[in-house]
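Engineer: missing the sequence, but the structure's below:
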């Protein structure tokens, strides 16, 4: 078990393997997770087949696949496309497009989106195609081993041109969607920014986030 955890297998995934007959083989013989390994041992792990996300209807929508292999899919999400279905919009989302793409390839689609982007934001999203890649990438996100860069056009010119904003963000009272800086009840949010170019009205800034609060860039900038 320790060897598998060191190689990205989450406790949840290991628990599922323990319940699956012949899921773990050492040198061609079924074994348990607690059996010690020796130098030269060959370990084969059979990940269980997963049922597709039944609530996500495959809908062929335009989106660009930037990279894909047997473990992940990197999609360029267009603006005005939500990531997940929600009440009032069950068909025009990246999840629907990914499900249709998987169906065309003859693959099951269990939608596992590793990072998030707001509806109106365009950019790259990483989708894990199976439980192991999801566990590895989710752990990397928690450890901040995946660095994300954002570009935004903002009104005015930031002063100073480069800096850090450390201001907690919370809900606007009475709203489910709007956010604001809230030093009393908000959650900590940290944004690093660098001005790339500017004119008298607008600036192009590069941003890196230490946290991932809803609408963090819009609130801070």
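Structural biologist: Happy to help now that I have it. Values in this document were obtained by computation on a predicted structure and should not be read as measured data.

Engineer: going forward, measure contacts between C-alpha atoms and count neighbours the same way
Structural biologist: Fine.

Engineer: Just give the nearest non-adjacent residue to residue 185, would you?
Structural biologist: Spatial nearest neighbour of residue 185, chain neighbours left out: residue 170 (6.5 Å); criterion: C-alpha to C-alpha, 6 or more residues apart in numbering.

Engineer: actually residue 161, not the one I typed
Structural biologist: Sequence neighbours aside, residue 195 is the residue nearest to residue 161 in space, at 5.3 Å (criterion: C-alpha to C-alpha, 6+ apart).

Engineer: Same check on residue 70?
Structural biologist: Closest residue to residue 70 apart from its sequence neighbours, by C-alpha to C-alpha, 6+ apart: residue 129 at 7.0 Å.

Engineer: Correct me if wrong: that neighbour contacts residue 114.
Structural biologist: No - applying C-alpha atoms under 8 Å, one finds residue 129 not in contact with residue 114, separated by 10.5 Å.

Engineer: which residues touch residue 146?
Structural biologist: Residues in contact with residue 146 (C-alpha atoms under 8 Å, 6 or more residues apart in numbering) are residue 140.

Engineer: gap between it and residue 69?
Structural biologist: According to C-alpha to C-alpha, to the nearest Å, residue 146 and residue 69 sit 18 Å apart.

Engineer: got another, please set it beside the one above:
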């Protein structure tokens, strides 16, 4: 049996006033707010040595101790049926249109309801073990929706890994960001590494790993801009970090973004909309695309309706 994991988190000035459960979910990889709340109920979260409730507002300088229970991975992944559409499949790969809220592979607090658990359910013949991160070549954050490719065997995984590492894969995202982005297109070329002030976050850091993001404006609003982004590299949280770095953080991003928006936002507005790569067996190029999911489309519709009302009330014509 593995030992429990003890994590110590120091609250920064930036996090002053944040809800305790939200802070833990943002700082501890793989731990959701609901799992954080469960830990608090069992007394496994202490703030300055004292138990605290999920809604507790932390202060800069507080020390938080989180005790994560030991996790013994089963010999085989448990199959779990989840509503995750399959957009493409052959003998080598399967491409999912991942909804927001689904974790890619098992982690503390998310041992079962993951993408690979769903893969085990729909393809029970595949031999999948939790510790192997089976077939995973690239990842999407839990709250990012869109296209993700999973290899069904090792040769396919190695073929895909070579393409991802060689930067021959075309990866495009849609993101709604705060503020009006002035240039119609541009590039953010800024190295990314762990934030030296907060190791649970990423940041633009001199001497970090090279990171390049191209962007193109799709639509402008009075307070936000819809961007199409193409990743040249694939660093952790790359789009979210780069957009915050240029002063236009992703709307709904609770880690790198701003609080509040003019219309309700259910989660971070980031969607992996397009992939182009070579099929492992044939070498033939394949292009896949998926539109914005309903929750993000509703945000755009709300913005457009709000701006139409504003323009109508001001007595001005269309922009």
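Structural biologist: Noted; the coordinates are in hand. Note that the coordinates shown come from a computational prediction; the quantities given were computed from them, not determined experimentally.

Engineer: Post the TM-score for the overlay when you can.
Structural biologist: In this superposition the chains share a TM-score of 0.69, using TM-score structural alignment, normalised by the length of the first structure; 166 aligned residues with a C-alpha RMSD of 1.8 Å.

Engineer: which position in the second structure aligns with the residue nearest to residue 70 of the first structure?
Structural biologist: Here residue 129 of the first structure is matched to residue 152 in the second structure, going by TM-score structural alignment.

Engineer: What is the neighbour count of its match?
Structural biologist: Neighbour count of residue 152 of the second structure, defined by other C-alpha atoms under 10 Å: 22.

Engineer: And it, how far from residue 146 of the second structure?
Structural biologist: On the measure of C-alpha to C-alpha, residue 152 of the second structure and residue 146 of the second structure end up 19 Å apart.

Engineer: before we move on, what about residue 140 of the second structure?
Structural biologist: Note on residue 140 of the second structure: its distance to residue 146 of the second structure, by C-alpha to C-alpha, is 8 Å.

Engineer: Tell me how many other residues crowd the counterpart of residue 69 of the first structure in the second structure.
Structural biologist: Aligned by TM-score structural alignment, residue 69 of the first structure pairs with residue 90 of the second structure. A total of 11 residues lie near residue 90 of the second structure under the criterion other C-alpha under 10 Å.

Engineer: Equivalent analysis for the one 10 residues further on, please.
Structural biologist: Other residues within reach of residue 100 of the second structure by the criterion other C-alpha under 10 Å amount to 21.

Engineer: how would you label the residue minimising distance to the centre of the second structure: helix, strand or coil?
Structural biologist: Taking C-alpha atoms, centre = their mean, the centroid of the second structure lies closest to residue 141, which sits 2.2 Å from it. Secondary structure assignment for residue 141 of the second structure (DSSP: H, G, I helix; E, B strand; the rest coil): coil.

Engineer: Pretty sure residue 177 of the second structure sits against residue 241.
Structural biologist: No - Residue 177 of the second structure lies out of contact with residue 241 (C-alpha under 8 Å); the separation is 11.8 Å.

Engineer: quick one: which of those two has more around it?
Structural biologist: Applying other C-alpha under 10 Å to residue 177 of the second structure and residue 241 shows that residue 177 carries more neighbours, namely 27 against 23.

Engineer: how near is the more buried one to residue 40 of the second structure?
Structural biologist: Noted for residue 177 of the second structure: a distance of 33 Å to residue 40 of the second structure, by C-alpha to C-alpha.

Engineer: likewise residue 188 of the second structure?
Structural biologist: Residue 188 of the second structure sits at a distance of 40 Å from residue 40 of the second structure (criterion: C-alpha to C-alpha).

Engineer: and what of residue 216 of the second structure?
Structural biologist: Residue 216 of the second structure is 43 Å from residue 40 of the second structure, by C-alpha to C-alpha.

Engineer: okay, the two: which has more neighbours?
Structural biologist: residue 40 (20 against 17).
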